[in-house]
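In: Sharing a model prediction with you, sequence too.
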Amino acid sequence: MTITFRALLGATALCATAGLAGAQDSVTLTIATVNNGDMIRMQGLTSEFTAANPGIQVEWVTLEENILRERVTTDIATQGGQYDILTIGTYEVPIWAAQGWLVPLDDLGDDYDTDDLIPAVRDALSMDGKLYAAPFYAESAMVMYRTDLAEAAGVTIPEAPTWTDIMTAAQAMTDKSAEQYGICLRGKPGWGENMAFLTAMANSYGARWFDTDWNPQFDSPEWQATLTDYLTMMNEYGPPGASSNGFNENLSLFQQGKCGIWIDATVAASFVTDPEDSTVADKVGFAQFPNKEGVDNRGNWLWAWSLAIPASSDAQDAAKTFIAWATSRGYTELVAGKEGWRAAPPGTRASLYENADYQAEAPFAAMTLASINAANTQKASVQDIPYTGGQFVAIPEFQGIGTAVGQQFSAALAGQMSAEDALAAAQANTTREMTRAGYIK
């Protein structure tokens, strides 16, 4: 995919990078990142950075989300040193920082303005008051839907919908003979793919991963209701092959006009409203993540794709220079100057949401900020829990456990097992792993 950009560099971005790489005059940074739209855009702007920093060259390793997580986790745990900058999320940062695997980012330059970072996001990427990863973009989750299809079907999606509202609307919007699917949701297995969505959905149903003694809760009525309703929506109103669909696949379906409702990361809003890529750009409405009637919880999703430096990097000064550039206010201005304010990386800086130009061009801005601010990662469930995290459980073992459960639930979506069997397998497998890890005595 080739992206051509006009030459423009925000003055703030230049200031933010000044002086950080002076000790390393000629280095090549290897950056591992995810194949999301905002990251692809950043790669297209690399020449702006290297022009301002001629002693630094950049090599990109761009990977699908699950593969990225696997490779960077292996590399940092073994101190392999393959990468100078890692694209990681709010799950990894506190765990890896505690292990001493990440370089603190408390010296990104006088113009970086760490205080401008949205507090919930900054706190999620910090330990003991020090920032260990700089957020490139942050997100919660929300409902995106086709306003024209809803009107034609005679249904209304309120600003704060319930799951009953969503299922009623999805049914009314479905016309499979015309390849028009009422709802698109993540089905691809992975702790950060289908389990990110399903954990958020389970939270909104009043479920929890573990009780206060770390016993798995997949045999609870709340998880039974969550998975049953998810499979009903996907089997009756969703697209074929949904067990292979993650964020990018569903984004493409929605942009092509094949999804009536898509519930996913708020960062998707700029892509579904982009008239150059989305056939339905002027027909998209937004609503809060749904809740189950009687449950005062709306998913509690909070994530930030962030840039961090592994302690094994031998180009740390240059890496800080790049991170200061890519996550600065100046970079936001650079993107806005080339593609409009709607395309600015969302969710990281308070100043963006105070910008009248951004508010005018981004109809999703208010809903995005409200969703991020509403996330409660300290208590993701209405029930008592021993863990933190929104759409994940913030323990090192969760990557393996979450992916294994995701495989069971994806198999159920593919028709390879029943919901009851998938939940039973998740309960048995998670109990075994948590006992082996010493959580369950």
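Out: Cool, the structure landed.
In: From here on, just use CA atoms for contacts and neighbour counts.
Out: Will do.
In: need the contact list for the residue positioned nearest the centre of the chain.
Out: Centroid-nearest residue in the chain, with C-alpha atoms, centre = their mean: residue 303, separated by 4.9 Å. For residue 303, the contacting residues are 89, 90, 121, 138, 139, 140, by C-alpha atoms under 8 Å, 6 or more residues apart in numbering.
In: now, which of these sits nearest residue 334?
Out: residue 138 (18.1 Å; C-alpha to C-alpha).
In: Strands of the stretch 1-150 of the chain, start to end?
Out: 27-34, 56-63, 85-88, 126-127, 130-131, 134-139, 141-146 (DSSP state E, counting those that start in this stretch).
In: Against that first model, consider the following:
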Amino acid sequence: MNTTIRALTGATALCAIAGIAAAQDNVTLTVATVNNGDMIRMQELTGEFTAANPTISVEWVTLEENILRERVTTDIATQGGQYDVLTIGTYEVPIWAKQNWLVPLDDMPADYDADDLLPAVREALSVDGTLYAAPFYGESAMVMYRTDLAEAAGVTIPESPTWTDIKAAAEAMTDKANEVYGICLRGKPGWGENMGFITAMANSYGARWFDMDWKPQFDSEEWKATMTDYLTMMTEYGPPGASSNGFNENLSLFQQGKCAIWIDATVAAGFVTDPDTSTVADSVGFAQFPNREGVDNHGNWLWAWSLAVPASSKSPDAAKTFIAWATGKGYTSLIAEKQGWRAAPPGTRTSLYENAEYQEAAPFAAMTLTSMNAANTAKSSVQDIPYTGGQFVAIPEFQGIGTSVGQQFSAALAGQMSADDALASAQSNVTREMTRAGYIK
């Protein structure tokens, strides 16, 4: 960013976007958000917002990912009006916007510069060209690994690895006697927890959730290969209790030096390279999400945790004022001023990746941008599919069926059933639900 943009920090930037809610006095906003690190940072900076907007106060409801999804989905579907600002993802936005559950963000201040949003992210959060949520941070998925352990083990992880490369490296770097595990992957059940990862992995193996007639494909060779390799890596080289580990648990393990390889959201890179919180900050390498040999697909993971205004909010203008602050260029500069450029929320704005200071401070910036640009959510599988969505299937029923399948796969990871049994159960259950919903005639 140039010096003009950098100057828009603190009260200066906030005043620039304070006009939306000027007519609403003494408003209290209730903001529902996820307990990820970037959102915690935003919550800690609330005073910067209220200082420039003294007639608006903010109350936070900060929840674990699965619980957040349950509560905001229930609230918006019933028009409960409990929240004024929702933290939702690329899955919910187009579905909820088409239900008229979200307030359009087509009247943001001119200096918000919506054209600066990364095209893939902006498109994912829009319906018919209208923006319905503003991205706080965006992500794809990539490999994060310990360069020191790789060197000691004599293995090389290329910039674009295959799963064969990853399995071999995980085996070589496993040292369970010293509580160093070769690989950490999501195991906690949930459509956005273990199924976010496993669906991306399945995509990279050439699998698909449904054929063109909406018939589930868990009985395919590609899905069996996915689950076999996932369970093998996790049971032989992974940490104990992995079926309870999601993003935050694996982040903690990696920061503590207990994981040699972690494959997850690119947003994690800023935390694993933070010397204040990560014991391995100076020895982390990055690579693209792996693919199976012969399959031209690196998972197609694309996600943005975004802020939206539910139609049931009684203070939509004040809510837009808050969103303009939290997702604008001024907030990025504010974070850089207080915590350094490495801590800036990634994956949302082109200007961030053109900023030389950010590129220097964030060694993961180039791989993050490469991973996000490589995602093709319009065609997440190399096979023909009737759906869109990347690491999820963009239909309303996916929350239920995705979580159900995630529970079966997590049980297999915990040793309660075999891979074949988990896949057979997924095939049966999803077939039943898709027939009930009318997809399968």
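Out: Cool, the structure landed. Quick caveat: nothing in here was measured; it's all calculated off a predicted structure.
In: Within the helices and strands, which one has the residue nearest to residue 36 of the first structure when sequence neighbours are not counted?
Out: Distances taken as C-alpha to C-alpha, 6 or more residues apart in numbering place residue 248 nearest to residue 36 of the first structure, at 7.3 Å, with adjacent residues excluded. Using DSSP states H and E, residue 248 of the first structure falls within helix 247-255.
In: Whichever helix or strand comes after that helix vs the second structure - mean distance after superposition?
Out: Moving toward the C-terminus from helix 247-255 of the first structure, the next helix or strand (DSSP H and E) is strand 259-265. In the superposition against the second structure, strand 259-265 of the first structure averages 0.1 Å from its aligned positions (mean C-alpha distance after the TM-score superposition for the first structure).
In: Tell me which residues are up against strand 259-265 of the first structure.
Out: Taking C-alpha under 8 Å, 6+ apart as the rule, strand 259-265 of the first structure contacts 139-146, 149-150, 170, 173-174, 180-185, 197, 247, 250, 253-254, 289.
In: which helices and strands does whichever helix or strand comes after it pack with?
Out: Sequence order places helix 269-272 as the next helix or strand after strand 259-265 of the first structure, per DSSP H and E. Contact partners of helix 269-272 of the first structure among helices and strands, from 3 or more C-alpha pairs under 8 Å, 6 or more residues apart in numbering; DSSP states H and E: helix 247-255.
In: what's the angle from the helix it packs on to strand 141-146?
Out: Angle of helix 247-255 of the first structure versus strand 141-146, following axes from the mean of the first three to the mean of the last three C-alpha atoms, to 10 degrees, is 30 degrees.
In: All the helices of the stretch 151-300 of the first structure, in order from the start?
Out: Remark: helices assigned in the stretch 151-300 of the first structure by DSSP state H, counting those that start in this stretch are 163-173, 194-204, 221-237, 247-255, 269-272.
In: Which stretch among those helices approaches residue 368 of the first structure most closely?
Out: Among those, helix 269-272 comes nearest to residue 368 of the first structure, with 8.7 Å by C-alpha to C-alpha.
In: starting at the chain centroid, how far to that closest one?
Out: Distance, stretch centre to chain centre, for helix 269-272 of the first structure: 14 Å (C-alpha atoms, centre = their mean, to the nearest Å).
In: That helix vs the second structure, mean deviation?
Out: Mean for helix 269-272 of the first structure is 0.1 Å (mean C-alpha distance after the TM-score superposition for the first structure).
In: Identify each buried residue in that helix, please.
Out: For helix 269-272 of the first structure, a neighbour-count test (16 or more other C-alpha atoms under 10 Å) marks 269, 270, 271, 272 as buried.
In: still on that earlier bit, right, so of the strands of the stretch 1-150 of the first structure, which gets closest to residue 371 of the first structure?
Out: Once the strands of the stretch 1-150 of the first structure are compared by C-alpha to C-alpha, strand 141-146 is nearest, at 6.9 Å.
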